[in-house]
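1. Structure here, sequence nowhere to be found:
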């Protein structure tokens, strides 16, 4: 292997390679960027997206597989299942900070190889657990926690790509990078039911007649993780300019806007990942009934629709970055929160139209149904509730898609704001064209990349809190629990939108240096 060495002149230079480290990187130099930098940046972005995409898929593998555990022979309660899908989000949020710092320590290419190889841990453990009927719930919780390793990939990938692109393109580049990763949520929720034999694709592919085999999905993603390691080794680069010590990176925690943006990111990305994790179970518990796997289910099959929210939110993310590049990230972020308020109010109204299901059969009754499924018929109250709720499902789904769209827009715009804030700091106290300005911009770029990890870590905690909010009251009164949760989400989005407006748009803000970022 060779290293990329770019001669620090005023024009673009030819490159030589030793060790795949780029010694000089000047994306703000227009001539260098157009002749040399852009192709390298695009190549690194492409393979970064691939590795990050797999990380998201592994991170959210439990969001949809949990709904199939009963068919695999595991009798877990709804509370246990919601907690199971929440655990990876908590771990994924906590490890984002060390993953971000690892880019400056080891290099973006090197850390992509390491982090992709670590995806073998949750996938292979998952494959073992679901094929062993004796696996206890606590073991499932531990294995689900290792899936959080995939959540860390996002932070390191975003921190790395942030170094490759000039300020004028950061919103779009980071939006594309994040969207490619976020799509991993939608892809796993779409393909896993098909891979494991649990459902077809809208009649185009039939469900397996041989039952559910969750381990198949784990083996597929373990193989793809190996591919990601090889791709990073062959096609990605490290940047010398991105290397920094941990202490200087952590200085970003003293910047108050790190915490303001973290709070806003809980509202955007935390909502995206939290709703993505909870949506399969929300659909199953409110619109579907199947007491035992041996009896055909009635209502809305979550497997056909659970992936749509993550798909919409992922595709909207680069649009949010694009709009932020042109009109300002703060304006787009405030508009996104306004849309989320309207969306959650719409969900509350729709939930008010649904009919509560009667209590589920007792354990003894379920055993009797499984022993003689041919004699089972759904009680009239259950059938009527399913029919009534199914008629409202298109409204529920449509409003939820609007919420996901707004989360994607907000995700893209907030990540445009982060480098803009630190660039403001760099330009405020230095004169244009001076060496001090150049050094300040380099340091600001390093700090913004560190901030990306911290903000991403705090924001991802929302992915843990949202499923938990649907947790304990489900057994007694699911609809009341869900409506209460969405009322709380609505109030939180109002606060988020107000904070974004007061700090980054209000002209009388005491911190006017950041108005309009």
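-> Right, received. Where do you want to start? Note that the structure is predicted; figures quoted are calculated from it, not measured.

2. For the rest of this, base every contact and every neighbour count on C-alpha atoms.
-> OK.

3. and residue 2, helix, strand or coil?
-> coil (DSSP: H, G, I helix; E, B strand; the rest coil).

4. wait, doesn't it sit right on residue 18?
-> Yes. With contact defined as C-alpha atoms under 8 Å, residue 2 reaches residue 18; the gap is 2.5 Å.

5. sec struct for the residue nearest to residue 86 when sequence neighbours are not counted, please.
-> The shortest distance from residue 86 to any non-neighbouring residue, by C-alpha to C-alpha, 6 or more residues apart in numbering, is to residue 464 (4.7 Å). Under three-state DSSP, the three-state class of residue 464 is helix.

6. what about residue 464, distance to residue 59?
-> Counting by C-alpha to C-alpha, to the nearest Å, the gap from residue 464 to residue 59 is 12 Å.

7. more neighbours, these two?
-> The residue with more neighbours, out of residue 464 and residue 59, is residue 59; 34 against 27, by other C-alpha atoms under 10 Å.

8. distance of the more buried one from residue 23?
-> From residue 59 across to residue 23, the span is 34 Å (C-alpha to C-alpha).

9. Please apply the same query to residue 242.
-> Computed as C-alpha to C-alpha, the residue 242 to residue 23 distance reads 10 Å.

10. More neighbours: these two, which one.
-> Using other C-alpha under 10 Å, the more surrounded residue of residue 242 and residue 23 is residue 242, with 25 against 17.

11. got the contact list for the more buried one?
-> Going by C-alpha atoms under 8 Å, 6 or more residues apart in numbering, residue 242 touches 103-104, 107, 160, 163, 446.

12. and which of the residues you listed is nearest residue 190?
-> Set against residue 190, the nearest of those by C-alpha to C-alpha is residue 160 (28.6 Å).

13. All the helices of the stretch 201-350 of the chain, residue numbers only.
-> 215-235, 246-250, 256-287, 306-327, 329-351 (DSSP state H, counting those that start in this stretch).

14. Spatially, and excluding backbone neighbours, which residue is closest to residue 149.
-> residue 92 is the one closest to residue 149 (C-alpha to C-alpha, 6+ apart), at 5.9 Å.

15. now the helices for the stretch 1-150 of the chain?
-> 30-32, 38-59, 61-65, 78-94, 96-106, 108-117, 120-130, 137-146, 149-164.

16. Put this next to the first one:
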């Protein structure tokens, strides 16, 4: 089989290209390779990965803003029912993240990006039909909302794929950008949907789903034309099972529940909380998007700070800020102060965004340290990179369940106690616990991970 030689600024590098845009030779840790052709190829794949993941996140969180207007479309839902509609896509997305990670080595990163983008047509079309037919009842509506979880699975495959394209020294920034581009889809959908559904007067909730059908097709087309498959990207079953045997995989899963799980859960619940707790659907429709927006923008900042001072230290700081935000939110609800409530949630979103970037940076660093401890041979380091990619899928899947639990916890507190204060007290204690876990496991002076600057 013939191979193609890709010209570069400093000579020619043989990427051992094969049909189907497969790259057989990839050495990002080699400075000469990276300067010659690696950086340019990685950047191109990152750009179109971000676009596809952005559309996936937008579809994932479509229901978070649509539920605010369902009553106006003929649906009569309680606060708990509305929160369940926002929680189900998060739960399904969490479940899909692990198989989506395995899809990368089976089909190729580029090929799976094409397929997963096209799958987004299902929840978009389902939403467009369901919101216009309140006679179908609540259970079918829940099942259709659950299909939006297809958008949540995209994250795991995208991050696992992109992690192979970049050298260790640039992973934090690259993964932060990739994740932020996806995360900001939450803010975009919460900003655009309220505008689009009232264009021309009246209310047309079906447009919320229909507007993303051509965008999903465009994401698939761009991935097909411009992305690559890496033969090295083998996050297969063996490395994943090996990753599961590491205590750190489970500790990082817990930390990711607190960072990303909080981000996606608060993003899903925030518009409904503004409406149900303070009776302000106008603010929910007009300003709730700011929370997901600032959280998304802060994610690459968390990665960049982690590259400089260590992800564990940044994560400790993010949990401290989350605890302060949860306390302020609790005070605001008890004293019925909307301004403090909104500001407290903005602080929570900033902290979760930074924590998302820092925890993801910790994962690759932890497995690199483990490889060095096992001798640091090229074969060992490659095996550890593959375990890290598999661990990313496990951690992102477990962590994303926080996005399911947050709205459910609010729904439980509201239906049982008539208010969300018990849920906020739980989150306050949970964030303090995670701060202690991070300190003991990765920052405590003298520990192996602290000495390595994880």
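-> Yep, it's here. Since this is a predicted model, take the numbers as computed values, not measurements.

17. now what about the TM-score between them?
-> After superposition, the two chains reach a TM-score (TM-score structural alignment, normalised by the length of structure 2) of 0.95; 450 aligned residues with a C-alpha RMSD of 2.0 Å.

18. hang on, the earlier thing: where's the counterpart of the residue nearest to residue 149 of structure 1 in structure 2 relative to residue 251 of structure 2, distance?
-> Alignment note (TM-score structural alignment): residue 92 of structure 1 maps to residue 93 of structure 2. For residue 93 of structure 2, the distance to residue 251 of structure 2 (C-alpha to C-alpha) stands at 21 Å.

19. what's the answer for residue 172 of structure 2, then?
-> 19 Å.

20. ok, the two, which is more surrounded?
-> Shown here are residue 172 of structure 2 and residue 251; by other C-alpha under 10 Å, residue 172 has more neighbours (33 against 15).

21. Check the mean deviation of the host helix or strand of the more buried one from structure 1.
-> Using DSSP states H and E, residue 172 of structure 2 sits in helix 171-196. Compared with structure 1 after fitting, helix 171-196 of structure 2 deviates on average by 0.4 Å (mean C-alpha distance after the TM-score superposition for structure 1).

22. how far off helix 289-309 does that helix point, in degrees?
-> Relative orientation of helix 171-196 of structure 2 versus helix 289-309 (axes from the mean of the first three to the mean of the last three C-alpha atoms, to 10 degrees): 170 degrees.

23. by contact count, what packs against helix 171-196 of structure 2?
-> Where contact means 3 or more C-alpha pairs under 8 Å, 6 or more residues apart in numbering; DSSP states H and E, helix 171-196 of structure 2 is packed against helix 39-60, helix 62-66, helix 150-165, helix 207-210, helix 281-287, helix 289-309, helix 338-373.

24. got those helices as a markdown table, with distance to residue 392 of structure 2 columns?
-> Converted to a markdown table, those look like this (distance: least, C-alpha to C-alpha, whole Å):
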| stretch | distance to residue 392 of structure 2 |
| --- | --- |
| helix 39-60 | 16 |
| helix 62-66 | 25 |
| helix 150-165 | 6 |
| helix 207-210 | 30 |
| helix 281-287 | 32 |
| helix 289-309 | 15 |
| helix 338-373 | 7 |
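
25. quick one: which of the ones you listed is nearest residue 452 of structure 2?
-> Comparing these by C-alpha to C-alpha, helix 338-373 comes nearest, at 7.1 Å.

26. how close does the closest one sit to structure 1?
-> Counting by mean C-alpha distance after the TM-score superposition for structure 1, helix 338-373 of structure 2 comes out at 0.9 Å.

27. That helix corresponds to what range in structure 1?
-> The alignment of helix 338-373 of structure 2 onto structure 1 (TM-score structural alignment) spans residues 393-428.

28. how distant is the matching stretch from the center of its chain?
-> 12 Å (C-alpha atoms, centre = their mean, to the nearest Å).

29. now stretch 273-285 of structure 1
-> Using C-alpha atoms, centre = their mean, the offset of stretch 273-285 of structure 1 from its chain centre is 14 Å.

30. mean per-residue distance, that stretch to structure 2?
-> In this overlay with structure 2, the average offset of stretch 273-285 of structure 1 from its partner residues is 0.4 Å by mean C-alpha distance after the TM-score superposition for structure 1.

31. follow-up on the earlier one: list just the one of the helices and strands packed on helix 171-196 of structure 2 that sits closest to residue 241 of structure 2.
-> Closest to residue 241 of structure 2 of those is helix 338-373 (C-alpha to C-alpha; 14.2 Å).

32. if we can go back for a sec, quick check: the gap between the residue nearest to residue 149 of structure 1 and residue 390 of structure 1.
-> Taking C-alpha to C-alpha, one finds residue 92 of structure 1 at 34 Å from residue 390 of structure 1.

33. Same question for stretch 238-257 of structure 1: list its buried residues.
-> Going by neighbour count (16 or more other C-alpha atoms under 10 Å), the buried part of stretch 238-257 of structure 1 is 238-244, 249-250, 252, 257.
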